[in-house]
Structures are given as C-alpha cells and as structure tokens.
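> with the sequence up front, the predicted model follows.
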Amino acid sequence: MGLQDLIVTPIYLLLLYALAFWIRPKVTNKDTRKYFIPGLTVKFVGAIALGLVYQFYYGGGDTMNYYNWGAKIVWEAFLDSPTKAISLITAGAEYPADAFQYASRIIFFGDLPSYSIVRVAGLLAIFTLNSYYAISVCFGAVSFAGTWALFFALYKYCSPIVHRTALAVLFIPSVFFWGSGILKDTITFSALGFFIFSLLEIVKWRRVTSLNFFILFISSYLLYHIKIYIALSLIPGAVLFVYIFYFSRAVKNTVLKILLTPILLVGVLYSMYFAALKLGEDNRKYSLDSMIETARVSAEWLYHVSRVEGGSGYSLGDDDFSPPGLVRKFVPGVWVSLFRPYIWEVRNPVMLLTAIESLLLLWLFGYTLVKTGFVSFFGFLIKDPLMSFFFLFTIVFCFAIGVSTFNFGSLARYRIPVIPLFAYSLFFVQFKRQDSRR
C-alpha cells in the first residue's frame, strides 16, 4: 500500500458515493432504496479486503499480478508516452511495435481473457495515479452495477421476498469478497447480473427494446470472452427458460403439456449439444474432447499443488475422466461446489469462512427440502420458468467447476455466480410453499 493509495482511494470513494446518491432515485423504489448504499458499501469493503488479504496474507496472487504485471506497466508507459499506453490498452494478440518494451513485460499478453482485465485496470490506473486500491473500488463499483441489476430483476419477479432477495444477491460474504476486486470474477459476475436482467426484461416483461438487446449482447460477449465455461453453462438454462415461458403461455391443456414436455427437454439438450459442437468448430480448444482433457489436467495439477504445499485440495474418488467416470463424478462434483469444504477440512482462516458459509447453505437447502417435501420442492422449481433456469444452470455449472478445480481455495472464487441464484431459488420455494398453504 503506497502513499497514492492513502490519498487517491478516499477521493474515489467520495466521488463514487456521490455518484451513487445521485443515481439512486433513478434505479430504486420505496422497497429497494434502503439496500442500495449498503449493497455498494459491501462491494467497496470486499474490494479493499481482497487486496489486503492478497497483499499481506498470501503475499501475492492473481489480483496483485494483474496490477504489478499489467496495470502498473500501462501506467509506466503512460508516463513515457500516452500513445504507448493507448497502444497497450487497445493491443490485440500481437505486441504493439511502439510499446514493445512495455508489452513484453506484461505476463498476460497473449492470454486474451486475462488481458481484458489488464486493459480495464490499466485504463483506470491512468485516472487513479496508479493506485491499486482506487482501481479496486472502481472494479467494485462495476461489480455493483451488475449485482444491482440482478437484484432489481429478481425483486420484480417476486417482490414479497425482497429482504431475502437482498440477502441472497447483495450480502453473501464470499460473493462480495471474491466478486469485487481486480479479478476476472468481478467482471463476469457483473455481466451475469446484466444478462439475467436483460433476459427477464425481454422475455418476462416483454420490453423488447434496442437497449435491452444491447445489454444482452454485451453481457453475453463478456462472459464468452472472459470465462467461456460460464457462457456454456448458461446456454441450456436460458434456452429452457425461453422455451418454458412461451410454451406455458401458448399451451393451456394440461394433458398436452405432459405429452409435449419430453419433446421440450430433448430440444433443450440438443440445443446445448449443438452449441458445444459449434463452439468446438470455431475453436478447437473448446471442443468437447479438449474441454474434458483440460478439466482432467487442471484438476490433477491443482490437486498435486495442494498436496505438495499442504493446501486445500480435495478429491472426487478417482482420476477417471472418461464419460462413465464423469457420470460417476456428477453428484459429488455438484455437491462439493455447493456444500464443501466441511468444517473438519479447514486448513486456513480464509477457508474457515468458506466452510461456515457452505454449512449455512447446506442447512438452508436441507431446511427448505424438509419443510417443502422432496416432490413439492422440485415441483416448485420445475413449474416456474426462472427457477428451472437457475436450477439447471446451478447443476451444470457446479458440475463443471467441481470436477475441474480440486482446490477449495479456487472453488470458493469460481462458484460465486451460482451461490446467489441457488440461495434465491431456495427462498423462492419457501415463499411458494407458504403461499400455497395460505
């Protein structure tokens, strides 16, 4: 933490709070207004806390690398020549000739998803006098924009549970910690919030405007460009949401719905498979075979590093990543992503917080399941188009990260897109149960 952090960061906090108070009347109502500033505040707390933990506890890591070997170099180029900094920010896959001496030092150059974070952080470095923590709170503000869009969309969908919606979307500690600093997860979580917001605006509320389609396009592009596995996990759920929504409105006969449901499910599965095939044609790295191999190599490497360094590794039983092996890992993969680490698996203080959160999430799931009943629980999820979307996204995404991470520290960060949606789904089912009893 340097002198510029102590001077510039408070100034940016004041400016961002002033902007927030100016915007608040335009994006809130009497039910949601009281959550706006607290929701923004926890994002700022998360952004600063993330930097402090990585700087003083871990002694480095991804967020520090994006700064030290990315944004800081852009700042140095700017001091040399503003045009060189612009060349770095707008560079493609090849080194810019006029800024080669700087681009060659950026360790993320050539890795386009990671370099996207360098572009944003480097641009912010110019306006914040290269203050890491000022850049971080700006990332936190970007994260809050998408988070608020998600919160407001889910509030509109079921306004009676506004308090529980705020808890699920705005105030889960791991989400505002891992999703607020200089990381890919900050941008992708914000993009996910805008994606769901625009999808609901277009499909549910029938606001078919150019702005909503623009938001949908940009958010989809960011998810695809920065973390493609999030985009792939969204495809089946989003398709199912659109299908069910229009299907339930068009077909009123119950018997006909039952007969047509298998056709609907086959269509969703085919859409998912077709999207994966087309993606593999465009980029061999993301073909089905390559993704399975990438998952295997990633899992084995992270588990090996965890064992060597005494870290927080886990295993799903075997190293068989063939189709039958992946089928066997399906339930354990989803389970570990949502409900582990257990308390007895804790190896460090940060992991303890994740374990407590996982335990509370397991309790909430068990409580909702017992109170609602197994059949009724899944009945509420399946009957509602948005809950079907969230449920399918949750199991697909959790399986994907569960079988490819094998490290609790990384898993705590990777899983933040699904935790708010899963918690909201449980609160929604509780409300539907109470409503049906009334």
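Received it, and whenever you're ready, just let me know what you need.
> please make it C-alpha for all contacts and neighbour counts, starting now.
Will do.
> okay, buried residues for stretch 5-23 please.
Within stretch 5-23, the residues scored as buried using 16 or more other C-alpha atoms under 10 Å are 5, 8, 9, 12, 13, 16, 17.
> doesn't the last one belong to a helix?
Yes: Residue 17 sits within a helix when classified using DSSP: H, G, I helix; E, B strand; the rest coil.
> residues near residue 182, how many?
Other residues lying near residue 182 total 31 when counted by other C-alpha atoms under 10 Å.
> so what's it up against?
Neighbouring residues of residue 182 by C-alpha atoms under 8 Å, 6 or more residues apart in numbering: 47, 63, 66, 67, 117, 121, 135, 136, 139.
> isn't the second one right up against residue 54?
Yes: with contact taken as C-alpha atoms under 8 Å, residue 63 and residue 54 are classed as touching, separated by 7.5 Å.
> which of those two has more neighbours?
The residue with more neighbours, out of residue 63 and residue 54, is residue 63; 19 against 15, by other C-alpha under 10 Å.
> roughly how far does the more buried one sit from residue 170?
Distance, residue 63 to residue 170, by C-alpha to C-alpha, to the nearest Å: 22 Å.
> thinking again about what came up before, tabulate the contacts of residue 182 (CSV), appending secondary structure and distance to residue 202.
Shown next, in CSV, are the contacts of residue 182 (DSSP: H, G, I helix; E, B strand; the rest coil; distance: C-alpha to C-alpha, whole Å):
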residue, secondary structure, distance to residue 202
47, helix, 32
63, helix, 35
66, helix, 36
67, helix, 38
117, helix, 29
121, helix, 32
135, helix, 33
136, helix, 32
139, helix, 27
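> okay, pairing it with this:
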Amino acid sequence: MAAFLFHVLAAFAQVWITQGIYGGGDMMVYFVTGATIADVVSYDPGRFFPELVALLVHQESIWPFYVMGAGGSTGTMSAVSGLLQLVLGESIYGVCVALSIAAFFGQLALYRVFREVFQTHLWRRHLVATMLVPSVVFWSSAILKETVAMAAFGWVVLGLHRFVQRRRAVGVALVLFAGFWVAMVKAYVLFALALAGAVWWYWRRANDASGGRGVDLRPGYVLIGVGAVVLMIVVLGELFPRYAVEKVGEETARLQHVGTSVQGGSYYEVAEQEERSLLGQLAFAPLALATSLFRPAFFEVRNVTMAVNAIETTTLTVLLLMAFARRSPKGLWNEIKRSPTLAFAIVFVVGFGVAVGLASTNLGTLSRYRIPMMPFFAALVLTWTARVPHGSHAHPRLPPARHVSL
C-alpha cells in the first residue's frame, strides 16, 4: 500500500532533516537517552528493566545518569526509545521506521471506522484523509510524542465506534488500552475525545430513536451525555492536574509565554500571554480555530516543510470553500443530522483545533501538534465535496435503528 511506503520514506526523511538541516531536536534527545538506557538495561536487566517500565508509565525511576523529563511524557519517550533499541539495536533509522509502522496501523484503524460507516463511493476519499495527509504522515514517522499518540489514537476512535455500535466490551477494552498510551504522551488529546465521543454516542442514540431520520433533541440523552462529559473531564483532570479545568487557562498562558522565548520567522500570537483565565483565553477561540485549520498560508512560508504545509492547508481551504459554494447550509446540516460520525468529527476538530491554536505559538510546531485532528478535517472536506452517485444516498450506512426513547 502506498501509505505504508510513504510512512517508511517519511521515517528516513525525518532523520535526514533532523540531523542534516536542524542539527538536532527532540528526536535526537529521545534517541540518545534511549541508547544509554538500553546499554544500562542490557548490562543489568534485573536491576534496571523495572526502572525502564517505571519510566515508561510516569513513575519514579532511578538511573545512574540524568533522564530529562523523568516522570512525564518526555521520560516516556526516552523509555520507548530505549525499549526499541533493546530489540532493534542502536539504529535511529530502525527506531523511526518501527514507530512509523505503528502509527500506520493506528491510522489504518481510523480508516476502518470511516469504511464501516460511509458509502463505498467515499472510501477512497477517506483513505486519503486518514492515511495520506502529508503532515500527518511526516510527523507520525519519527521518535516523537505525536508518533506514539497517533499509533494509539486510531484504536481509541475505533473503540469509541465499537461502543457506539453497542459492542461495549470490545469498545471499552480498546479505549482503555489505547487511551492509556495516548495519555502517556499527549494527555490533552483525550479531553477533546471525551467531548466528541459523548456527542457521537448522543447522535447515534437520537438517530436510532428517530428511526434514522436524523438527530432530534432528546432531553434524556442530553443529560446522560453532559453527565458523561463532565465525569470524564473531572477524572482526566485528576489524573493529569496540569489540564484540570481550573488550570487550563493558566497552562495555556504558560505555553504561550514559553513560545515567546523561541520567536522566529514562524512565530505567531493568538491570545494575550497575560490572560490566564479560561474564559479570557476562549475569547480568542475563533481566531485560534482558524489558525489551526488554515495556516500557514503561502506568504508565511519560510522553509521547505512550511511550503508543504502551506500546500496542504491551502488545498483543504479551497476544497472547503467549494463545498460551501455547492451545498446550502440546510443541506449540510441535514447530512450532519443523519451522521453521528460527522458530528463526532466536527466536535473533535473544533475542540482540538481551538486548544492547539491557543497553545501553539509557532507555525512549525502547529503543523506537528495538530495532526490528530487533520484526518477528521480532511475527511469532512472530502465528504462534503464528493458527488453522490446516481441511486445512492448521501447519508452514511447505519444498521437498522432500534426504536427507543428516553
């Protein structure tokens, strides 16, 4: 499959660019630290393998050398690198390719969701959206947190899909297992997923209750959905205090302040760094979302990677405008009403896009941080621009509805 080949090639490109152009970066820190970890574990596995496991899952670990970010996601990445080097040897290409393949299968799980839900005439478009978006392929093919997150992310979405289908045991197992690894490297992704997942569940139940005619307001389901969202956000906030509701504004302002210390040609600012309240940050939500979806533009390009990103964002922007020109708001809304998966995608893109747009201050890192939402954004755009074959229906395939009320 072309997508598999592109992931492998992207892994090699990541090494060449990181070493040859940037002269270093996060990936090299993880690789070098992982190499030292692998050497120490190989020398005394009985003593240090348990420390490696502890480092992997954010627990306290003791090493005869300094491990940057131990007890957090940075330490987890060094542990992942060390584990892979124990198996593959001290090869940066081997580690990158292994992680790239893991991300490929994560994206394949995401494609499976779209393939099961939508009509056959959309399958190729969704294959492109989930497997072949350039920025997603590139940034999920290195020793980076985003790669590990994408390797697990697709399985979380597949688990949510199974849960919505009422295959709850399989769904919960997938969400818990894959979600754990997302949490180890990119915990904030789960907050947007919690919100979007609740909407997905509500949309499906309401569709079933209406006999497949489209979502209608069902107060019982709304209350259950809102309660589930609140519960999940509270639990996630307890597990990851820096992302708790009462600290979100402060954490966002901190990340914005950190970004000012590395200003360059790709620097941008959406919100005021002094604004530390959640409501104050959310006042800039529309601008943050537009930044996440549509930048960089061609006039902002400073290097080759930004040029590729600009081609991607410009293409999606033009296609989105074409969709809005061809379809009436009522037509789009009717399609969304009948599709729980489209509703999920929209909520995730908006929620995650606002968060990333506010927290990022560099167009280069923005293209890297936003990759979990890009397959959904591309899928929305490519779905809305597709021509429906004669005799087919625009709405997705759904199993026979169960007539229920609440």
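Okay, I see it. Since this is a predicted model, take the numbers as computed values, not measurements.
> and the TM-score between these chains?
Once superposed, chain against chain, the TM-score is 0.88 (TM-score structural alignment, normalised by the length of structure 2); 388 aligned residues with a C-alpha RMSD of 2.5 Å.
> got a markdown table for the contacts of residue 182 of structure 1, with distance to residue 105 of structure 1 too?
As requested, those are exported to a markdown table (distance: C-alpha to C-alpha, whole Å):
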| residue | distance to residue 105 of structure 1 |
| --- | --- |
| 47 | 26 |
| 63 | 17 |
| 66 | 12 |
| 67 | 12 |
| 117 | 16 |
| 121 | 16 |
| 135 | 20 |
| 136 | 22 |
| 139 | 23 |
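> which of those still touch in structure 2?
Checked against structure 2 using both residues aligned by TM-score structural alignment, their matches' C-alpha atoms under 8 Å, these keep these contacts: 63, 66, 67, 117, 121, 135, 136, 139.
> the fourth one reaches residue 181, doesn't it?
No: counting by C-alpha under 8 Å, no contact exists between residue 117 of structure 1 and residue 181, whose distance comes to 10.8 Å.
> those two: who's more crowded?
Legend: neighbour count by other C-alpha under 10 Å for residue 117 of structure 1 and residue 181, higher for residue 181 (32 against 25).
> name the SS class of that one, please.
Looking at residue 181 of structure 1 with three-state DSSP, the answer is coil.
> find the nearest non-adjacent residue to it, please.
Leaving aside its chain neighbours, residue 181 of structure 1 sits nearest to residue 47 (4.3 Å; criterion: C-alpha to C-alpha, 6 or more residues apart in numbering).
> list the contacts of residue 361 of structure 2.
For residue 361 of structure 2, counting by C-alpha under 8 Å, 6+ apart, the contacting residues are 256, 259, 260, 267, 268, 269, 270.
> which of those are buried?
If you count burial by 16+ other C-alpha under 10 Å, the buried members of the contacts of residue 361 of structure 2 come out as 256, 259, 268, 269, 270.
> picking that back up, so which of the contacts of residue 361 of structure 2 are in helices?
Cross-referencing the contacts of residue 361 of structure 2 against helices under DSSP state H gives 256, 259, 260.
> and the residues you listed as TSV, adding distance to residue 207 of structure 2?
Formatted as TSV, these follow (distance: C-alpha to C-alpha, whole Å):
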residue	distance to residue 207 of structure 2
256	41
259	44
260	47
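> with those in mind, which one is nearest to residue 65 of structure 2?
Of all those, residue 65 of structure 2 sits closest to residue 259, with 28.8 Å by C-alpha to C-alpha.
> give the equivalent position in structure 1 for the closest one.
Using TM-score structural alignment, the equivalent of residue 259 of structure 2 in structure 1 is residue 302.
> in structure 2, what residues pair with stretch 392-408 of structure 1?
With TM-score structural alignment as the criterion, stretch 392-408 of structure 1 aligns to 347-363.
> off-centre distance for that stretch?
Taking the mean of its C-alpha atoms, stretch 347-363 of structure 2 sits 11 Å from the chain's own mean (C-alpha atoms, centre = their mean, to the nearest Å).
> go on, stretch 111-131 of structure 2?
The answer for stretch 111-131 of structure 2 is 18 Å, by C-alpha atoms, centre = their mean.
> for it, buried residues please.
111-115, 117-119, 122-123, 125-131.
> with stretch 151-165 of structure 2 instead?
So stretch 151-165 of structure 2, judged by 16+ other C-alpha under 10 Å, has buried residues 151-164.
> for stretch 65-79 of structure 1, how far is the first residue from the last?
Criterion C-alpha to C-alpha; first-to-last residue distance in stretch 65-79 of structure 1 is 20 Å.
> how deep is residue 75 of structure 2 tucked in, by neighbour count?
27.
> what's it aligned with over in structure 1?
Residue 75 of structure 2 maps onto residue 115 in structure 1, by TM-score structural alignment.
> same thing with residue 189 of structure 2?
Residue 189 of structure 2 maps onto residue 230 in structure 1, by TM-score structural alignment.
> off-centre distance for whichever strand or helix holds residue 113 of structure 1?
According to DSSP states H and E, residue 113 of structure 1 maps onto helix 112-127. Relative to its chain's centre, helix 112-127 of structure 1 lies at 19 Å (C-alpha atoms, centre = their mean).
> coming back round to it: roughly how far apart are the counterpart of the residue nearest to residue 181 of structure 1 in structure 2 and residue 69 of structure 2?
Aligning on TM-score structural alignment places residue 47 of structure 1 opposite residue 11 in structure 2. Residue 11 of structure 2 sits 24 Å away from residue 69 of structure 2, going by C-alpha to C-alpha.
> those two - which one has more neighbours?
Counted by other C-alpha under 10 Å, residue 11 of structure 2 and residue 69 do not tie: residue 11 has more neighbours, with 28 against 14.
> I'm done for today, thanks for sticking with me.
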